[in-house]
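1. Provided below for reference: sequence and predicted model.
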Amino acid sequence: MPLGAPSTLTQGAPASGGIGESTLRPDGILKVTGEFAYSSDLWHEDMLWGQILRSTVAHAEILSIDTSEALALPGVHAVLTYDDLPTGVRHYGLEIQDTPVLAHGKVRHHGEPVAVVAADHPETARRAAARIRVEYRELPVVTDEASALAPDAPLVHEHRDDHHLRHVAHPNIVHRQPIVRGDVARARGRADVVVEGEYTFGMQDQAFLGPESGLAVPEEDGGVHLYIATQWLHSDRRQMAPVLGLPEDKVRMTLAGVGGAFGGREDLSMQIHACLLALRTGRPVKIVYNRFESFFGHVHRHPATLRYEHGATRDGKLTHVACRIVLDGGAYASASPAVVGNASSLGVGPYAVDDVEIEALALYTNNPPCGAMRGFGAVQACFAYEAQMDKLAARLGLDPVEFRRLNAMEQGTVMPTGQVVDSPAPVAELLRRVKAMPMPPERQWESSEGADVRRLPGGLSNTTHGEDVVRGVGYAVGIKNVGFSEGFDDYSTARVRMEVAGGRPVASVHTAMAEVGQGGVTVHAQIARTELGIGQVTIHPADTRVGSAGSTSASRQTYVTGGAVRNACELVREQVLELGRRRFGSRHPAWATAGLLLEDGKVVTDGGEVLADLVDVLGDEAVEVEEEWRHRPTEPFDPLTGRGDGHVQYTFAAHRAVVEVDTGLGLVKVIELACAQDVGKALNPLSVIGQIQGGTAQGLGVALMEEIVVDPRTAKVRNPSFTDYLIPTILDTPDIPVDMLELADEHAPYGLRGVGEAPTLSSTPAVLAAVRDATGLELNRTPVRPEHLTGTG
């Protein structure tokens, strides 16, 4: 095993630390002290370093590639282009296999991989990549809806033959999903007020702090072992093996330390490149992106244009919603079809509306590829429909919160897709709670000790002393699905083992769940402690020696892999009790009854009588179970009407934003982002609050500062660095009080709901609503920049 590879995480000697308790992360101290081993820390004594050569143009024919100078450089062990790949499969993709491992014939976006190098030093690898000569003939670029769908538009992919094509009107459309319910034309006649709006949502980067990295080690049987920071080990392997020309059982995957993900690691980055170089050279190969390269090496959140029409009666009831959502998918499909499904099916928001017309589509362009990011299509829709709700409330003279509560969905509401919401949907209650939370005091920058400039717009830049500062308050609420949808076979696998070690009963949990910071390693131990009644639980490193856990995305891991761990623990418990019955059943009649439990390392009756110690029951035997678990099935949306029970669970969050705006300088300081969220059941309350606060901060980022800027003439990225791509720092992060509501979903393990994504939806429109309240401006795009507030841009 290479240095820096993951080790097992042993949790908690005490019998406490079960479900519902705030237990600490086993890797928390290591991370905050800088001792945690991330994938970029991996090391092998004889490893080489890999480097990728990327295209400098966005759309061009490749006329020639000359690698001779690179190969002649001392220390270079391999240079590979498309022609050097194994024969057979040379493309990959999450849903549509349209992404070449290395560019062939032409490049389709700025930064596309063209060649890879392996050398004995990272600087040598970089110098060699720079010596590869690529001759391009630039082609016209497709950058927006107009250029993509024009009759004479260049085709991003000339030869499309996939299952989406029959549902779209143009080859530059990746996927299209209409949703139609009721009769919008007739509903317009009932509306006393109709408001329209067009909204623009910028391209957001996941901005994880650990860049793409991994170490590929060739094995004696001709296979390869990849230590990798990813979100889905088995999906990576499924895409990689055909390209490597290997059966899946010869591609071994172990999760290395992950420094954040947020959707940006669902797609492959350097995985295939590192393995190809390792297999070609017979040496371990490590690849680590720098920050500049990372901006080109993973997908981003889809930028979007959204056109909405809402109607309502004078008494405030919604009559209809019509919208068109256009997502820019960039050069390759990635997860765009599923993002379209989410944006369309959740495009009305958490409101009861009988008459709906929605069209959502994703385009192929020569912009950077876009795919999964926290919120997954629902974020863009929420930004637009919440702005519309504020417009309607203003036109009707109604309080924006009370207007939302009047139209709030609830359990039993029928979604635009026809699906009945069959679990709690406390939208009105969340709005009531967040509005009732105490307001932060006025003019917080003033104190008896003097001005605290950190509380002012502009912060430590000391640009204002409060003379042009105006306060604004805004509200928003959102709805997000949990788990994979539209008929996807969403399951997870867990292996649980119980035995005696060191004179006491212990358990181990082994899954392929990617721990990317969400805290699954803590929750799995809590479940095992609760179900098995013992305190010592070891979490094994995630790898492909156990069945798939699916992706760490869609707020699904606690639901699905947690469900698998619980089921496996239940089966282990049954087998342990049966072992006890065989060994001790004749000694006490209670062994024959059904009400036996495992508690504090003992077998007890449901009345609390101790029957045996688990050490005596197990002896020198071990009980091990590997179990798959699936949530209830979903079904695909009809391609023409959008009908279908496409989602397994819904989750809701509401925000109130309080901002201070310097109207002269166009600077915004978010003072507070209060959140109320239904979490079903907080398995680890401390972790749940952290997830809500983290998602809230990401929503603030896209509201005020985060945007990948792409030149509309050349489709080149203009700000691929944290110098020019701004993310919130601790000084930008406001107070984030959280009010957790726990209304159990009877269909979910322990009644829980996925929590990580919902707060990312409503925080963005809440901030925008507060800035509108402070300035009176319409502000129909993200992020809001100073020039939008001062009228200078």
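-> Nice, thanks for sending it over. Everything numeric here is computed off the predicted structure, so don't read it as measured data. Numbers count the residues shown, from 1 in each chain.
2. make it CA atoms for all contacts and neighbour counts henceforth
-> Will do.
3. Quick check: Val79 touching Ala72?
-> No. Between Val79 and Ala72 no contact is recorded; they are 10.4 Å apart, counting by Cα atoms under 8 Å.
4. Could I get the full set of helices for the stretch 601-750 of the chain?
-> Under the criterion DSSP state H, counting those that start in this stretch, the stretch 601-750 of the chain carries helices at the ranges 614-618, 685-704.
5. so what secondary structure elements neighbour the longest one?
-> It refers to helix 685-704. Using 3 or more Cα pairs under 8 Å, 6 or more residues apart in numbering; DSSP states H and E as the contact test, the elements touching helix 685-704 are strand 667-678, strand 738-741, helix 758-775, strand 781-782.
6. one more time with 7 Å
-> Using 3 or more Cα pairs under 7 Å, 6 or more residues apart in numbering; DSSP states H and E as the contact criterion, the elements in contact with helix 685-704 are helix 758-775, strand 781-782.
7. for the first one, same thing?
-> Under the contact criterion of 3+ Cα pairs under 7 Å, 6+ apart, helix 614-618 touches strand 491-501, strand 504-510.
8. hmm, who's touching that helix?
-> Surrounding helix 614-618, the residues in contact under the criterion Cα atoms under 7 Å, 6 or more residues apart in numbering are Glu499, Val500, Arg504, Pro505, Leu579, Gly580, Gly601, Lys602, Val603.
9. chain center to that helix, what's the gap?
-> 42 Å (Cα atoms, centre = their mean, to the nearest Å).
10. and Pro424, how many neighbours?
-> As a burial measure, the neighbour count of Pro424 was computed by other Cα atoms under 10 Å and equals 20.
11. Structure two is appended below for comparative analysis:
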Amino acid sequence: MTTAVGTSAGIGTSPLRPDGTLKVTGEFAFSSDLWADRMLWGATLRSPHPRARIVGIDLTGAVATTGVHAVLTAEDVPGKKLYGLEHADQPVLAMGQVRYAGEPVAIVAADHPETARRAAAAIVVEYEVLPPVVDSVLAMHEASERVHDRGNLLRHVPIRKGDPSAGAAIVVTGDYEVGMQDQAFLGPESGLAIPAEDGGVDLFIATQWLHGDLGQVADCLGLPPSKVRLSLAGVGGAFGGREDVSMQVHACMLALHTGRPVKMVYSREESFHGHVHRHPARMWYEHGADADGRLVYVKARIVLDGGAYASTSMAVVANATTLGIGPYKVPNVVMDGYAVYTNNPPCGAMRGFGAVQACFAYESQMDKLAAALGLDPVDVRVRNALEPGDTMPTGQVVHGPAPVADLLDRVRAAEPPRPRGDDLRELPGGVANTTHGEGVRRGVGYGIGIKNVGFSEGFDDYSTARVRLEVVGGEPAAVVHTAAAEVGQGLVTIQAQIVRTELGVEQVTVATADTTVGSAGSSSASRQTYVTGGAVKAACEAVRAAVLRRAGRDDVTLRGGRLVTEGGEVVADLVDVLGDRPIEETVEWRHKPTHPLDPRTGQGDAHVQYAFAAHRATVDVDVELGLVRVVEIATAQDVGRALHPQSVRGQIAGGTAQGLGLAVMEEIQVVDGLIRNPSFTDYLIPTILDVPPMHIDVLELGDPSAPYGLRGVGEPPTISSTPAIVAAIRAATGLALNRVPVRPEHLTGT
């Protein structure tokens, strides 16, 4: 399958997304829509206990079920038994013990999905139930039971800058907590595995990282990577939840065992158990400032609950710690971040990982500091705002634009959206306003955050692009092929825009992402437009150079399918230059290098690029009922260069809505290691009636080291929207509110 893009729009414009109309009309093919002849259905048996030893497994009932073709356990894993993104600690199927409720124990393939589910339920597992480790702070103690033999501490990241004993005239402290948030993508995990004639397997999967999956799947299947071919199927949202392997190995095992295609589709409840979530966090902060409100020191301790397996916890805690004082100048920093194993559900990547948790704490502290000083909360932030040339707590110099003060001033000055008519839905507050009774109070709050872009700490972060220029139907046409996952962010459109800009051709086809081309890394960390966009641009430059060599001209450019001089003279037609000899180039593109953190001091140039966003939130709070209505949001963000302005605004609005969810409603309720609300009936996410009018201010301050000057967009709005909304609720109620999401009982005292 290919996606053709045929409009004459390059970078800086907003052409129609080729998948947009199909998605809103319900015609788009998601991975759950895949089908193959003789296809079987897979199902998974999961542990009901967060911690237990497996005493025995009786497969008799499942094997005897009519229509069942395979029942597999850990003994049937043909290759490596463990997998993981950063640390291979997670079993393909449970081996001897289970470490979280929902861990896969056995898998079944049958000729009907209901048959597969009934067969899985017929498997009898005898467990010796053990007390789970569920408190992340207690888990670090030596006396705690060990989730893994290596101990419960996954990683400790210390940051030491300046004088650790520095004092200050004004000191504020706070304890903060962030609950477990779910990515809540609308398309649950799904995929189709088809056995191949060469003994390998073709996997069509909704994922964020094709080559990341490939390495883990091939190892677990005991096959060379050349015999495991992955293609991107339609993805119904991701937000970090598809970075980790879910059913990829399971579907392939069943397909290879049965010799038939096997499809797996999780139910919504199973999806809650089948992917990682945002790390719950417990944080302790102390800020010291002089009498003028300038920060002297920050001391902090952050503990992230990584759950039963490592996933990306080691990277998440590094982000939380290195970004943990926010976009502020602080000469003295003592900070410690910990990622810890527990028997809670595994946690990993979610939009803005690490930075989201820390921002809630440090922005709450900045409001406390402003109150202690009797100053305006924006003025305190502006007074301490990072500027180009300043150093982070890691000692890394901030290069390029850092418009922290400007963003804050912009959101403070922003006018609220004006109603466009008599329709109540157009008014701030809309039809879902809580009430107009005497118990309603209005508050305004601010937040600003910082986020790294790209993978960090010396990770070899790159992307590969293949661009082919040829003649099709008498016209010049280009094909761009990468392994970059389109997860709804509009990357397919961006790739076509870059090719059209660089090669000056109208017809551009974006080939389906798969593993027949080199890795593009993960669609995460706000990196894909930066890195894959850079690779596509570089491949186009190589193709253009080859065209000019073939034409024997170095004083022309490609425009409108012709070779044109600077003065506009057409010297040749591109069709004539290409003839029947296409030009194809494949390029690996890397950004500037990063470096590991010093394990003792946390010093080092760990990050590629920093991105900033600010929010102002206005809320109405009914203090009698404990209801909150966000009635207006203003946000400003530097995006470097908006390659597709409409998509940029969409990313900012969507990220803000996800931050709103964390502020007032979204939390996976985990009690003694068990998820109590694994459905969209009980796990609440914002609807259109919860999302207020937004004033969005987009700055384009180009980063000189990035392709087209662009900057990552997707994560920053999620980071600063949450603390801004909670600050507004505090302003309305006078309550401390040191935990998110804010619940009705936090507002009413019940």
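-> Sure thing, it's come through. This one's a predicted model, so the numbers in the text were calculated from it and none came from an experiment.
12. circling back: tell me which of Val79 and Ala72 of the first structure has more neighbours.
-> With other Cα under 10 Å as the criterion, Val79 of the first structure and Ala72 differ in neighbour count, and Val79 comes out ahead with 24 against 12.
13. The more buried one matches what in the second structure?
-> Using TM-score structural alignment to pair residues, one finds that Val79 of the first structure aligns to Val71 in the second structure.
14. same thing with Glu35 of the first structure?
-> In the second structure, the residue paired with Glu35 of the first structure is Glu27, using TM-score structural alignment.
15. Likewise for Met740 of the first structure?
-> Matched across to the second structure, Met740 of the first structure falls on Val698, judged by TM-score structural alignment.
16. Also Tyr332 of the first structure?
-> In the second structure, Tyr332 of the first structure lands on Tyr309 (TM-score structural alignment).
17. That match reaches Gln90, doesn't it?
-> Yes. Checked against Cα atoms under 7 Å, the pair Tyr309 of the second structure and Gln90 is within contact range at 6.0 Å.
18. the more surrounded of the two?
-> Tyr309 (28 against 21).
19. That one: what's its closest spatial neighbour, skipping adjacent residues?
-> The shortest distance from Tyr309 of the second structure to any residue that is not its chain neighbour, by Cα to Cα, 6 or more residues apart in numbering, is 5.6 Å, and that residue is Pro346.
20. who's in contact with the one you found?
-> For Pro346 of the second structure, the residues meeting the contact criterion (Cα under 7 Å, 6+ apart) are Val276, His277, Gly306, Gly307, Ala308, Tyr309.
21. Closest one of those to Thr733 of the second structure?
-> His277 (30.5 Å; Cα to Cα).
22. Not counting its neighbours along the chain, what's nearest that closest one?
-> Per Cα to Cα, 6+ apart, closest to His277 of the second structure is Cys347, 4.5 Å.
23. how much space between the residue mapped onto Arg550 of the second structure from the first structure and Pro350 of the first structure?
-> Using TM-score structural alignment as the criterion, Arg550 of the second structure maps onto Leu579 of the first structure. For Leu579 of the first structure, the distance to Pro350 of the first structure equals 50 Å [Cα to Cα, to the nearest Å].
24. if we can go back for a sec, kindly reformat the helices and strands packed on helix 685-704 of the first structure as a markdown table containing distance to Val610 of the first structure and mean neighbour count.
-> What follows is those, written out as a markdown table (distance: least, Cα to Cα, whole Å; neighbours: other Cα atoms under 10 Å):
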| stretch | distance to Val610 of the first structure | mean neighbour count |
| --- | --- | --- |
| helix 758-775 | 44 | 29 |
| strand 781-782 | 62 | 22 |
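25. May I see those organised as TSV, with distance to Gly412 of the first structure added?
-> Formatted as TSV, these follow (distance: least, Cα to Cα, whole Å):
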stretch	distance to Gly412 of the first structure
helix 758-775	20
strand 781-782	34
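26. right, and these - which one's nearest Glu410 of the first structure?
-> Going by Cα to Cα, the one of those nearest Glu410 of the first structure is helix 758-775, 16.7 Å.
27. so where is that closest one in the second structure?
-> Residue span in the second structure matched to helix 758-775 of the first structure, by TM-score structural alignment: 716-733.
28. circling back: JSON lines for the helices of the stretch 601-750 of the first structure, including distance to Val117 of the first structure?
-> Formatted as JSON lines, the helices of the stretch 601-750 of the first structure follow (distance: least, Cα to Cα, whole Å):
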{"stretch": "helix 614-618", "distance to Val117 of the first structure": "54"}
{"stretch": "helix 685-704", "distance to Val117 of the first structure": "35"}
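29. Looking at those, spot the one closest to Met253 of the first structure.
-> The stretch from the helices of the stretch 601-750 of the first structure with the least distance to Met253 of the first structure (Cα to Cα) is helix 685-704; that distance is 27.2 Å.
30. which residues in the stretch 401-550 of the second structure form helices?
-> Counting by DSSP H, counting those that start in this stretch, the helices of the stretch 401-550 of the second structure are 404-413, 491-503, 528-551.
31. how about the shortest one, aligned to which bit of the first structure?
-> Matched against the first structure by TM-score structural alignment, helix 404-413 of the second structure falls on residues 427-436.
32. on average, how far is that stretch from the matching bit in the second structure?
-> Relative to the second structure, and after both are superposed, stretch 427-436 of the first structure has an average distance of 0.6 Å to its aligned residues, where the measure is mean Cα distance after the TM-score superposition for the first structure.
33. That stretch: how far from the chain's middle?
-> Taking Cα atoms, centre = their mean, one finds the center of stretch 427-436 of the first structure at 26 Å from the center of the full chain.
34. quick revisit: would you mind checking which of the contacts of helix 614-618 of the first structure is nearest to Asp613 of the first structure?
-> Ranked by distance to Asp613 of the first structure (Cα to Cα), those are led by Lys602 at 4.4 Å.
35. my guess is that closest one contacts Asp613, does it?
-> Yes. Between Lys602 of the first structure and Asp613 there is a contact under Cα under 7 Å: 4.4 Å.
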